[in-house]
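Asker: Pasted the sequence and its predicted model underneath.
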Amino acid sequence: MQREQENRKVLKIGLTVAVLMVGFGFALVPLYDIICDITGLNGKTGVLAAQDVRETAVDHTVVVQFDGTVNSDLPWSFRPKQFSMEVVPGKLYHTEYIAKNISTDDVTGQAVPSVAPNEASIYFSKTECFCFTEQLLASGEEKNMPVTFIVSADIPKDIDVLTLSYTFFNKNRMTTAEKQQAGNANHEKI
């Protein structure tokens, strides 16, 4: 009888710990997003609507470099149309990337963006981006993928170069961590 009570107690404790661990795991996602938004970690960028852009007088420029890669599971080629652009902070700019499906099958990809250096990410906002949604390319299809962005006029003058980088993943073969990161990118509209 005593052993049965001890077993029930251990079972209750074990179940309670398991439920708390699962709950903690789910609580980490919004906590991670909040920390990334505050610190600019993980290349998270701000969100800005095109109508919210204000022209401001700025006496310096910033070089924005563009980079594009694909995960090895994605049979695409992907690259920026231009590799860098000199921008005036506070003004809206537009660029494009080119993606091509080089396989014999239709493939859905998801882009995960990042900005480097990390401290510059809070000054970089996209108003339009292909990374906001999944991209389906038919076999052999090539597509121009637009990005409209602004570098905040508040960017410190010591940050004179930043890099906007995208990695495309095969949506059907993404790991749980990659899906989480892509979901955060879609949720954040970065």
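Answerer: Sure thing, it's come through.
Asker: From here on, just use CA atoms for contacts and neighbour counts.
Answerer: Will do.
Asker: residues of the longest helix along the chain that come out buried?
Answerer: Once the chain is assigned using DSSP state H, the helix that runs over the most residues is helix 2-39. Going by neighbour count (16 or more other C-alpha atoms under 10 Å), the buried part of helix 2-39 is 33, 36-37.
Asker: Also stretch 176-189?
Answerer: 178-179, 181-186, 189.
Asker: do the same with stretch 39-49
Answerer: Under 16+ other C-alpha under 10 Å, the buried positions of stretch 39-49 are 40-48.
Asker: what's the answer for stretch 125-134, then?
Answerer: For stretch 125-134, by 16+ other C-alpha under 10 Å, it's 125-132, 134.
Asker: Second structure for comparison follows:
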Amino acid sequence: MMATLPPSPFDSARRNRRTLLMTVVVGLAMLALGFASVPLYRIFCEQTGFGGTTRRASADVQVKEATGHILSIRFDSNVQPGMPWKFHPEHPTQSVTVGARNMAIFVAKNMSDKPVTGTASFNVTPTQAGAFFAKIECFCFTQQTLKPGEEVRMPVLYYIDPKILSDPDNKDTQEITLSYTFYPVEQDRKPS
């Protein structure tokens, strides 16, 4: 019969070091994932249209029009409470051919007596249509600064991807709403 030896203190120390090392690696991996989650989520939403996020398209993209397939596009505009802008679409709806390039104009006016910088967030409803709503140019890609009383016309160039016609989740889609909300951007204040 063979006698079992008591565990060596060296074996226990080695296991403790290995456990500590694995815990640190897992902790660092979770920290890295936490920092990467926001940009990864944004990329995921842009690619899939998840949550009504639209796609960004290149200006030189060539899309074949789906003649005879018309959708109604409704435009919605909002400003965050306390933002001193008036903001609205020039035309609240458009009837568009699927695949054709279109342009919508939004008008913003600074109603305050000081310059105000804003940025727009956007979404599309129904949310499953977001993956097929492609923006070529949009004021939402950059911050907008308006001087006191200044009014600007801001274009959105877009098209509806013809793939929407073969998507089972969008087979009954007749109207798509593109909604924008402007938020103030806090400017870096220089000390007086």
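Answerer: Nice, thanks for sending it over. As the structure is a computational prediction, the values presented were derived from the model and not from experiment.
Asker: can I get the buried residues of stretch 39-49 of structure 1 in CSV with distance to residue 101 of structure 1?
Answerer: Output for the buried residues of stretch 39-49 of structure 1, formatted as CSV (distance: C-alpha to C-alpha, whole Å):
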residue, distance to residue 101 of structure 1
40, 32
41, 31
42, 28
43, 26
44, 27
45, 28
46, 30
47, 29
48, 31
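Asker: Strands - which of these land there?
Answerer: Here DSSP state E is the test, and the buried residues of stretch 39-49 of structure 1 give 46-47 as lying in strands.
Asker: Tell me which residues touch residue 53 of structure 1, please.
Answerer: Residues near residue 53 of structure 1 by C-alpha atoms under 8 Å, 6 or more residues apart in numbering: 90-92.
Asker: What's residue 164 of structure 2 aligned with over in structure 1?
Answerer: Counting by TM-score structural alignment, residue 164 of structure 2 corresponds to residue 155 in structure 1.
Asker: Pretty sure that match sits in a strand.
Answerer: No. Read with DSSP: H, G, I helix; E, B strand; the rest coil, residue 155 of structure 1 is coil and lies in no strand.
Asker: For the nearest residue to it once chain neighbours are set aside, grab the count of nearby residues.
Answerer: Excluding the flanking residues, the one nearest residue 155 of structure 1 by C-alpha to C-alpha, 6 or more residues apart in numbering is residue 123, at 5.7 Å. Using other C-alpha atoms under 10 Å, residue 123 of structure 1 is surrounded by 21 other residues.
Asker: middle-most residue in structure 2, spatially?
Answerer: residue 53 (4.9 Å; C-alpha atoms, centre = their mean).
Asker: what about the counterpart of residue 142 of structure 1 in structure 2, distance to residue 115 of structure 2?
Answerer: Using TM-score structural alignment, the partner of residue 142 of structure 1 in structure 2 is residue 151. Going from residue 151 of structure 2 to residue 115 of structure 2 by C-alpha to C-alpha, to the nearest Å gives 12 Å.
Asker: quick one: which of those two has more around it?
Answerer: Shown here are residue 151 of structure 2 and residue 115; by other C-alpha under 10 Å, residue 151 has more neighbours (16 against 13).
Asker: that older thread, the residue nearest to the centre of structure 2 matches what in structure 1?
Answerer: Aligned partner of residue 53 of structure 2 by TM-score structural alignment: residue 44.
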